[in-house]
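A.B. asks: below is the structure, and that's it, no one-letter string:
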């Protein structure tokens, strides 16, 4: 059996390294918050300790602990979820990127319909931040 000799650089350049998914931008409506937004829609990312996988597990548990929540996508470094309002069943969609290098969770959470959300998405992200913060 003959094994071809391939330079290491050529081999490494042929391996695709997937970039983390980009967060969907917030629309120009007051019903969305994001770590990537500016102005009133902006929120700080959620810091974490431990590994990115541990942070993702904790995030998944915190999401599913919230009422009327569903994780819709879960892959290494990325989680998507939906949250339904109690009375009318409106859906808010959230995306989370676990940034292991910066040790933060970046996110975007917004209403799928309507114009105002009465601060619900900001409150939900604050609740997730509190749930993921280490006990003091």
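C.D. replies: Nice, I can see it. A quick note: this is a predicted structure, and the numbers were derived from the prediction, not measured.

A.B. asks: all contacts plus neighbour counts: C-alpha atoms, from now on.
C.D. replies: Noted.

A.B. asks: which residue is nearest the middle of this protein?
C.D. replies: residue 96 (0.3 Å; Cα atoms, centre = their mean).

A.B. asks: for comparison:
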């Protein structure tokens, strides 16, 4: 009985402390120019390692001056909410529907290319979710004729 009386307050304290942590209040600098770390929960157009690499996003003639439309495509991704916006840069926080995990989806226009990076904030593997998100973004940009095939 005494063991349970000790465990209950410890468990309650743990829950309260965990509940006070806020993954939403993260200030993340533009990381589109950085390769992914070594966890399989990130993809990037900058990273040259096959398991982390995304094919280039080459802007079409129409896409060169269409940054507002590119932003709108990013913000239309499932679970998307604006995290940060700067000149020709956007960070979208994509929240999973079930467990509410937050992934950072970043896009930066660098000349005639888009640098794209999608990474999970927590966990080890993302089971391919970030790659699927980046490829869905690519498909939407292709359909809008904002990037070249």
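C.D. replies: All right, it came through fine. Note that the structure is predicted; figures quoted are calculated from it, not measured.

A.B. asks: fetch the TM-score of the aligned pair.
C.D. replies: Overlay of the two chains. TM-score (TM-score structural alignment, normalised by the length of the first structure): 0.74; 113 aligned residues with a Cα RMSD of 2.0 Å.

A.B. asks: the corresponding residue of the second structure for residue 128 of the first structure: helix or strand, and which one exactly?
C.D. replies: Matched by TM-score structural alignment, residue 128 of the first structure corresponds to residue 137 in the second structure. Here residue 137 of the second structure, judged by DSSP states H and E, is contained in helix 129-143.

A.B. asks: which residues outside that helix are in contact with it?
C.D. replies: 41-43, 54, 57, 70, 73-74, 77, 103, 116-120, 147-149 (Cα atoms under 8 Å, 6 or more residues apart in numbering).

A.B. asks: so residue 81 of the first structure sits in a strand?
C.D. replies: Yes. Assessed by DSSP: H, G, I helix; E, B strand; the rest coil, residue 81 of the first structure belongs to a strand.

A.B. asks: which ones are touching it?
C.D. replies: 63, 69-73, 93-95.

A.B. asks: now residue 103 of the first structure: how far from residue 120 of the first structure?
C.D. replies: Per Cα to Cα, to the nearest Å, residue 103 of the first structure is found 26 Å from residue 120 of the first structure.

A.B. asks: aligned to residue 115 of the first structure, what sits in the second structure?
C.D. replies: Counting by TM-score structural alignment, residue 115 of the first structure lines up with residue 124 in the second structure.

A.B. asks: so its match sits in a helix?
C.D. replies: No. Looking at residue 124 of the second structure with three-state DSSP, it is coil, so not inside a helix.

A.B. asks: so what's it up against?
C.D. replies: Residue 124 of the second structure neighbours (Cα under 8 Å, 6+ apart): 39-41.

A.B. asks: would you list the buried entries among the residues you listed?
C.D. replies: With burial judged by 16 or more other Cα atoms under 10 Å, the buried subset of the contacts of residue 124 of the second structure is 40-41.

A.B. asks: now the first structure: which of the contacts of residue 124 of the second structure match?
C.D. replies: When you map the contacts of residue 124 of the second structure onto the first structure and apply both residues aligned by TM-score structural alignment, their matches' Cα atoms under 8 Å, the shared contacts are 39-41.

A.B. asks: how about the counterpart of residue 90 of the second structure in the first structure, what does it touch?
C.D. replies: The alignment partner of residue 90 of the second structure in the first structure, by TM-score structural alignment, is residue 79. Contact analysis of residue 79 of the first structure by Cα under 8 Å, 6+ apart lists 56, 60, 71-73, 95-97.

A.B. asks: do you know how far the match of residue 115 of the first structure is from residue 16 of the second structure?
C.D. replies: Taking Cα to Cα, one finds residue 124 of the second structure at 24 Å from residue 16 of the second structure.

A.B. asks: same deal with residue 85 of the second structure?
C.D. replies: 32 Å.

A.B. asks: pretty sure residue 8 of the second structure is in a helix, no?
C.D. replies: Yes. Assigned with three-state DSSP, residue 8 of the second structure falls within a helix.
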